[in-house]
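>>> Have a look at this fold, sequence not included:
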């Protein structure tokens, strides 16, 4: 015990000194960062471009699905940045929902079987968007501690991708008594739309080789809230709307939107990236 106490007494000053050094290093880094930001603010007030370009990755939570966006921007003036972006995601019908088949076993227990599936879903609707536009700083130029608010606007091309949605049903043909995968067609409609005949959803890979590509156009309008505009790292929240028009109908659920070509949604996106 005495040896432990002695060793503790010997090591304690070194531990305290190490903690003090770390605290001093943190304070020094904070002071350097503050000085750099103040220098950038001064340069911008004199009319200089303090950054040349930016790149961000975004996670979009849409009112009808989700998506991912890569965006690249080139600063043209203090308030204007030219942008191009690439987005990939999936649209879902607001009426669709997943369900799982059940039956009551011995003792009244509810037993689940089969994969979950969306009843009446005809296609998975994916999109790939390429857009061009601008980011415009609104109001004041912003401060080192404030939140810079910018408007985002632009448009471009959209490629819609319809992947047939498959479900598993019993295979009662002469060749077997297992299961088979079917999609919605005129010949399978009665079985496809019979919930008592569906075992569950097919795997994601089913239908990949049958994707139908449909060209379209897209527009985007948003507000971006940038936390720390003079920092090299970007952490921003974006709230906006997207609109798309396709050259032909993009059905998702059977009988619900068979003739729908125009799609409109709202979204919230988390943006992360860097400025240079």
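Great, that's in hand. Being a predicted model, the structure only gives us computed values, none of them experimental.
>>> For the rest of this, base every contact and every neighbour count on C-alpha atoms.
Fine.
>>> you'd agree residue 113 is up against residue 100?
Yes - using Cα atoms under 8 Å, residue 113 is in contact with residue 100, at 7.1 Å.
>>> Tell me how far residue 36 lies from residue 227.
For residue 36, the distance to residue 227 equals 17 Å [Cα to Cα, to the nearest Å].
>>> These two - which one has more neighbours?
residue 227 (18 against 14; other Cα atoms under 10 Å).
>>> Please name the nearest non-neighbouring residue to the more buried one.
residue 147 (4.9 Å; Cα to Cα, 6 or more residues apart in numbering).
>>> How about residue 246?
Nearest non-adjacent residue to residue 246, counting by Cα to Cα, 6+ apart: residue 216, 4.0 Å away.
>>> Return the residues in contact with that neighbour.
Going by Cα atoms under 8 Å, 6 or more residues apart in numbering, residue 216 touches 157, 158, 159, 160, 244, 245, 246, 247.
>>> where exactly do the helices run in the stretch 151-276 of the chain?
Counting by DSSP state H, counting those that start in this stretch, the stretch 151-276 of the chain has helices at residues 189-192.
>>> buried sites along stretch 252-265?
Across stretch 252-265, burial judged by 16 or more other Cα atoms under 10 Å covers 252, 253, 262.
>>> The structure to be compared is supplied as follows:
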């Protein structure tokens, strides 16, 4: 909670300073050569998989040093204790996983130039802070389970009976018959929303030789809290609240490209 309050205070200070800078800027030499910036990128974070997700950001320049922006991010959030295991027939699944958890993060924020690069080369360093809602989407995790009746030698009796079902660690406790993860979007019609909010503070490092193009990396800390506890893992004889959390801090890195006008 102290981290949330600290980031809220940082955002308030930056927003106030941006407004003052916009109002006090009267020299034409303070105006940059572009007014808008649009970037898109790949997100990597400590709560995601190999690739955390995708992000878009649209920025409007206020002064030489200050900008405001809106952004939207789509990521998958994983539980820290997720373990991928292999089934006997070569399939894989995540043990005790109840739901995929995807998050859409729209946000508004401010950006300040810390170090400006030269006109045609160099690296520019920016400080960013933003806030917004977190729209979580729980989607049931499906698996293939083998209900085939077999004789004493293990041969099928009356044909195979392999079903696609929601993974329930209590119902599917015998992992000898768990064949692997089901089709990815099988549970899309059963998505359940979980609403929360997030704050972030970051630094970006912009590269590029031309004023109308931008490329760089953004790295920072994101703090996220949900009103209702998302259920990502579920285990027999263990309460959901003892496995899953409401608070999801993470460190992230986004690689982005974009344009200016």
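Cool, got the structure. Fair warning: this is a prediction, and the values are worked out from it, not measured in the lab.
>>> roughly how far apart are the counterpart of the residue nearest to residue 246 of the first structure in the second structure and residue 230 of the second structure?
Superposed on the second structure with TM-score structural alignment, residue 216 of the first structure falls opposite residue 196. Look at residue 196 of the second structure and residue 230 of the second structure: by Cα to Cα, they are 10 Å apart.
>>> go on, residue 148 of the second structure?
Distance, residue 148 of the second structure to residue 230 of the second structure, using Cα to Cα: 34 Å.
>>> So between the two, which is more surrounded?
When residue 148 of the second structure and residue 230 are compared on other Cα under 10 Å, the one with more neighbours turns out to be residue 230, at 23 against 17.
>>> Just tell me what the more buried one corresponds to in the first structure.
So residue 230 of the second structure corresponds to residue 250, using TM-score structural alignment.
>>> Check residue 175 of the second structure too.
Residue 175 of the second structure maps onto residue 195 in the first structure, by TM-score structural alignment.
>>> Leaving out sequence neighbours, find the closest residue to its match.
Spatial nearest neighbour of residue 195 of the first structure, excluding adjacent residues (Cα to Cα, 6+ apart): residue 119 at 7.4 Å.
>>> Next, count neighbours for the one you found.
21.
>>> Same question for residue 167 of the first structure.
By other Cα under 10 Å, neighbour count at residue 167 of the first structure equals 26.
>>> show me the residues around it that make contact.
By Cα under 8 Å, 6+ apart, the contact list for residue 167 of the first structure reads 117, 181, 182, 183, 192, 198, 199, 200, 201, 202.
>>> how near is the nearest residue in space to the last one that is not next to it in sequence to residue 121 of the first structure?
Setting aside the residues directly before and after it, residue 202 of the first structure is nearest to residue 167 in space (Cα to Cα, 6+ apart), at 5.0 Å. Relative to residue 121 of the first structure, residue 167 of the first structure is positioned 9 Å away (Cα to Cα).
>>> same question, residue 59 of the first structure
Per Cα to Cα, residue 59 of the first structure is found 25 Å from residue 121 of the first structure.
>>> Name the residue in those two with the higher neighbour count.
Legend: neighbour count by other Cα under 10 Å for residue 59 of the first structure and residue 121, higher for residue 121 (25 against 18).
>>> do you know how far the alignment partner in the second structure of the more buried one is from residue 30 of the second structure?
Using TM-score structural alignment, the equivalent of residue 121 of the first structure in the second structure is residue 97. Between residue 97 of the second structure and residue 30 of the second structure the computed distance is 54 Å (Cα to Cα).
>>> Make sure residue 109 of the second structure is indeed in a strand.
Yes - Residue 109 of the second structure forms part of a strand when assessed by DSSP: H, G, I helix; E, B strand; the rest coil.
>>> If we ignore the residues flanking it in sequence, what's nearest the counterpart of it in the first structure?
If you follow residue 109 of the second structure across to the first structure using TM-score structural alignment, you land on residue 133. Spatial nearest neighbour of residue 133 of the first structure, chain neighbours left out: residue 154 (3.9 Å); criterion: Cα to Cα, 6+ apart.
>>> No further queries at this time; thank you.
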